[in-house]
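Participant: quick one, structure for this:
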Amino acid sequence: MQAIGFKKSLAIKEEKSFEEFELPIPSPGSKDLLIKIKAIAVNPVDYKIRQNSAKDTELAEPKIIGWDAVGIVEAIGQDVELFKIGDEVFYAGDITRPGCNATYQVVDERIVAHKPTSLSATEAASMPLTSLTAWELLFDRMNITKEKDAGKTLLIIGGAGGVGSIATQIAKQVAGLKVVCTASRKETSDWCLKMGADAVANHQDLVSECEKAGFIAFDYIVDFVNLNHYWDDMVTLIKPQGHIGSITGSDKPIALNKLKNKSVSFSWEFMYTRPMFSTDDMIEQHRILKNIAELLDDKKIIPTTNTVLNGFTVENLKLAHEMLESGTAIGKIVISF
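Facilitator: Alright, predicted model coming up:
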């Protein structure tokens, strides 16, 4: 099979930052599906792993990354129960296994769902990783429900990115929240409003911009950009007994003590936790993606594909990484096969 990967972590403009390899088609394990891939999406986690996986050494075997795909089931493991050969599926995969930057991939059926029937492959490919991340953060980590939280306020830091784009829609359509997104350029502000944001605040002066928009404090705040950079703003803007969540990690300690007087809760979200540790509830990712597919087919949410690159090539994968590394990408970048 054709695969595109790397043996050393290099700057994206370097000739061998990505190379094409011919590898054997993998065989599915007992709960696995063998997928023939039709389209993939690229996410910030991709370039972060590319930059850091082989900094000081050259790998003996190529590393194949990528965690967002749509394809057709070509073969199934002996214990597969949810799918059959020929099914069209979408999924984000498992960071501990080879990724989707290849023409074939094996993936555990418990983190896969049937592709939304109303979407093209390029539209559907934009959805799995970001949808799982947003859904898990809002509902599994922060325990938001429509019954107790409809009408409450949510601040999304990084509203025009891949996760922000779908988090806005899910928060509005599933939880009934009032959503404010951060953005600083006209095109990103317009995108946030297209995704359903009630208001947009410029993150360059976040507290005063939120106040100008009529929001002095928020019940919930989620960070999709840089936790350390916005921490003090979040501490100021969160309501007493509110909840803050983040997906971005931190390169230095977070001052959680600043949340004490307001009795504010804090949660991490890492979409790969369930498959990475084979948790008892790993099949929840199948169920979440099934819910997302239904919302898409019912037109309650829309796909977040904003750029499509035609052709699975080294050049297109490099271009996608360049666009993400620039920090100016809006929505999702998809590569069609």
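Participant: going forward, measure contacts between C-alpha atoms and count neighbours the same way
Facilitator: OK.
Participant: check this structure for its longest strand and report it.
Facilitator: strand 32-42 (DSSP state E).
Participant: what ranges do the helices span in the chain?
Facilitator: Remark: helices assigned in the chain by DSSP state H are 44-52, 121-125, 128-135, 146-149, 162-173, 186-194, 206-212, 227-237, 273-277, 284-297, 314-325.
Participant: and the ones you listed: which comes nearest Lys260?
Facilitator: Judged by CA to CA, the one of the helices of the chain that comes nearest to Lys260 is helix 227-237, at 10.1 Å.
Participant: and the helices of the chain as JSON lines, adding distance to Asn101 and mean neighbour count?
Facilitator: Output for the helices of the chain, formatted as JSON lines (distance: least, CA to CA, whole Å; neighbours: other CA atoms under 10 Å):
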{"stretch": "helix 44-52", "distance to Asn101": "10", "mean neighbour count": "16"}
{"stretch": "helix 121-125", "distance to Asn101": "13", "mean neighbour count": "27"}
{"stretch": "helix 128-135", "distance to Asn101": "15", "mean neighbour count": "25"}
{"stretch": "helix 146-149", "distance to Asn101": "37", "mean neighbour count": "12"}
{"stretch": "helix 162-173", "distance to Asn101": "19", "mean neighbour count": "26"}
{"stretch": "helix 186-194", "distance to Asn101": "28", "mean neighbour count": "18"}
{"stretch": "helix 206-212", "distance to Asn101": "37", "mean neighbour count": "17"}
{"stretch": "helix 227-237", "distance to Asn101": "29", "mean neighbour count": "17"}
{"stretch": "helix 273-277", "distance to Asn101": "19", "mean neighbour count": "15"}
{"stretch": "helix 284-297", "distance to Asn101": "21", "mean neighbour count": "20"}
{"stretch": "helix 314-325", "distance to Asn101": "9", "mean neighbour count": "18"}
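Participant: run this one through as well so I can compare:
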Amino acid sequence: MKAIGFKKSLPITDAESFIEFQTEQPIPTGKDLLVKVQANSINPVDFKIRESAAKDEVLATPKIIGWDAVGIVEAVGNQTSIFKVGDEVYYAGDLTRSGSNAEYQLVDERIVGHKPSKLSIAEAAAMPLTSLTAYESLFDRIKVDPIKDKGKTVLVLAGAGGVGSIAIQLAKKLGNLTVIATASRQNSIDWCKRMGADFVVNHHHLKNDLNKIGHSQVDYILDFVDLEGYWDLMAEIIKPQGHIVSITESSQPLNLNILKAKSVSFHWELMYTRSMFQTDDIERQHEILNHVAELLDDGTILSTLTTTIDGFSADNLKKAHALQESGKSIGKTVILF
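Facilitator: Here you go, the predicted model:
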């Protein structure tokens, strides 16, 4: 089968940053599905791993990355019970396994959902990783209750990004929260409003803008951009007994003491935790993806697809990574196979 990978961590402009090659088609066992990939989408984790996985060595075999895929089940392992051959599926994969930049991929059925039936392949491919991340942040980490917490405020940092785009929608439509998103460029502001944000504030003067809209403090903060850079400010603007969730890393130890007086809870969110550690509740991701598919099919939430690139090739993968690395992409970029 055709696959695209890399042997060395190189700038995306380098001719060898991605290389096409042939490898054996895998065979499913246990709870695995063999999926014929029809499309995938690009996330920040893609280029971050490409930049770091082979920094100090040249790999003997190209590393295949890619998380987010839509495809058709070609074969199933002998312990599967959720899916059958021919099912249309979507998923975000497992950080520890070979990725979706290949014609065929093995994936544990417990982290796979049924593809939203009313969405195109590209529209569906944009959704798994960001939906899981946003959903887990709101409902597994903070444990938002749409009745008890109705009207509470959530600040979404980087509202126009892939995760921010779906977090705005889930917070508003599913969580019944008042949503404040950050954005600075006009197209990003317009996008956040389209996603359903009640307010859009400029991250360059965040504190002043929050004061202007009458929300100097917020109940929840979702950090999807820069934990270290926002840490002190988040401690200042979070309400007593509030919750902060972050998907980003800090190069330095965080001073948790500044949260103590307010009894603020801090949560990490890594969408891959369940699959990496084979947690007892790993099938929760199957349930979340199916719920998100229902929300997409009935129009409660919208696909965050903005850019579609036609053709599975190293050149097109480079284009998608370059766009993601620019920091100016809105929504999601999908590659159609």
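Participant: for Leu10 of the first structure, find the nearest of the helices of the first structure.
Facilitator: Comparing the helices of the first structure by CA to CA, helix 44-52 comes nearest, at 6.4 Å.
Participant: nearest to Glu88 of the first structure, of the helices of the first structure?
Facilitator: Among the helices of the first structure, helix 121-125 comes nearest to Glu88 of the first structure, with 9.2 Å by CA to CA.
Participant: the closest one packs against which elements?
Facilitator: Judged by 3 or more CA pairs under 8 Å, 6 or more residues apart in numbering; DSSP states H and E, the packing partners of helix 121-125 of the first structure are strand 32-42, strand 69-76, strand 305-310, strand 332-336.
Participant: quick one on the thing from earlier: format the helices of the first structure as JSON lines; extra columns: distance to Ala11 of the first structure.
Facilitator: Output for these, formatted as JSON lines (distance: least, CA to CA, whole Å):
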{"stretch": "helix 44-52", "distance to Ala11 of the first structure": "7"}
{"stretch": "helix 121-125", "distance to Ala11 of the first structure": "26"}
{"stretch": "helix 128-135", "distance to Ala11 of the first structure": "24"}
{"stretch": "helix 146-149", "distance to Ala11 of the first structure": "45"}
{"stretch": "helix 162-173", "distance to Ala11 of the first structure": "23"}
{"stretch": "helix 186-194", "distance to Ala11 of the first structure": "27"}
{"stretch": "helix 206-212", "distance to Ala11 of the first structure": "32"}
{"stretch": "helix 227-237", "distance to Ala11 of the first structure": "25"}
{"stretch": "helix 273-277", "distance to Ala11 of the first structure": "27"}
{"stretch": "helix 284-297", "distance to Ala11 of the first structure": "33"}
{"stretch": "helix 314-325", "distance to Ala11 of the first structure": "10"}
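Participant: right, and those helices - which one's nearest Lys84 of the first structure?
Facilitator: helix 284-297 (15.0 Å).
Participant: show me what the closest one packs onto, helices and strands only.
Facilitator: Under the contact criterion of 3+ CA pairs under 8 Å, 6+ apart, helix 284-297 of the first structure touches strand 112-114, helix 128-135.
Participant: kindly recompute the last result at 6 Å.
Facilitator: strand 112-114 (3 or more CA pairs under 6 Å, 6 or more residues apart in numbering; DSSP states H and E).
Participant: how much does the strand it packs on stray from the second structure?
Facilitator: Here the mean offset of strand 112-114 of the first structure against the second structure after fitting is 0.6 Å, by mean CA distance after the TM-score superposition for the first structure.
Participant: touching that strand from outside, list them.
Facilitator: With contact meaning CA atoms under 6 Å, 6 or more residues apart in numbering, strand 112-114 of the first structure is reached by Glu88, Val89, Phe90, Tyr91, His286, Leu289, Lys290.
Participant: tally of neighbours for the fourth one?
Facilitator: Tyr91 of the first structure is surrounded by 31 other residues when neighbours are defined as other CA atoms under 10 Å.
Participant: surely it and Pro128 touch.
Facilitator: Yes. Between Tyr91 of the first structure and Pro128 there is a contact under CA atoms under 6 Å: 5.3 Å.
Participant: picking that back up, among the contacts of strand 112-114 of the first structure, which one lies nearest to Ile72 of the first structure?
Facilitator: Glu88 (4.5 Å).
Participant: need the contact list for that closest one.
Facilitator: Gly71, Ile72, His114, Lys115.
Participant: then Pro44 of the second structure?
Facilitator: Pro44 of the second structure touches nothing, counting by CA under 6 Å, 6+ apart.
Participant: most distant residue from the centre of the first structure?
Facilitator: The C-alpha centroid of the first structure is most remote from Asn261, which lies 32.4 Å away (CA atoms, centre = their mean).
Participant: quick one: it from Val235 of the first structure, how far?
Facilitator: 10 Å (CA to CA, to the nearest Å).
Participant: and Thr153 of the second structure, how far is that from Ile221 of the second structure?
Facilitator: 9 Å.
Participant: closest one to Arg97 of the first structure among the helices of the first structure?
Facilitator: Smallest distance to Arg97 of the first structure across these (CA to CA): 9.0 Å, for helix 273-277.
Participant: that closest one vs the second structure, average offset?
Facilitator: By mean CA distance after the TM-score superposition for the first structure, the fitted helix 273-277 of the first structure averages 0.3 Å away from its aligned residues in the second structure.
Participant: contacting residues around that helix?
Facilitator: Counting by CA under 6 Å, 6+ apart, Asp94, Met282 sit against helix 273-277 of the first structure.
Participant: what does Gln2 of the first structure correspond to in the second structure?
Facilitator: For Gln2 of the first structure, the aligned position in the second structure is occupied by Lys2, per TM-score structural alignment.
Participant: now do the contacts for that match.
Facilitator: Counted by CA under 6 Å, 6+ apart, Lys2 of the second structure has contacts Phe21, Gln22, Ala102, Glu103.
Participant: selecting buried members of the contacts of Glu88 of the first structure in PyMOL, what would you type?
Facilitator: Only the buried entries of the contacts of Glu88 of the first structure go into this PyMOL selection, using 16 or more other CA atoms under 10 Å:
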select buried, resi 71+72+114+115
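Participant: need the contacts of Glu88 of the first structure in JSON lines (columns: distance to Val42 of the first structure).
Facilitator: JSON lines is the format used below for the contacts of Glu88 of the first structure (distance: CA to CA, whole Å):
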{"residue": "Gly71", "distance to Val42 of the first structure": "15"}
{"residue": "Ile72", "distance to Val42 of the first structure": "19"}
{"residue": "His114", "distance to Val42 of the first structure": "20"}
{"residue": "Lys115", "distance to Val42 of the first structure": "18"}
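Participant: quick one: which of the contacts of Glu88 of the first structure is nearest Leu34 of the first structure?
Facilitator: Sorting the contacts of Glu88 of the first structure by distance to Leu34 of the first structure puts Ile72 at the head of the list, at 8.3 Å, by CA to CA.
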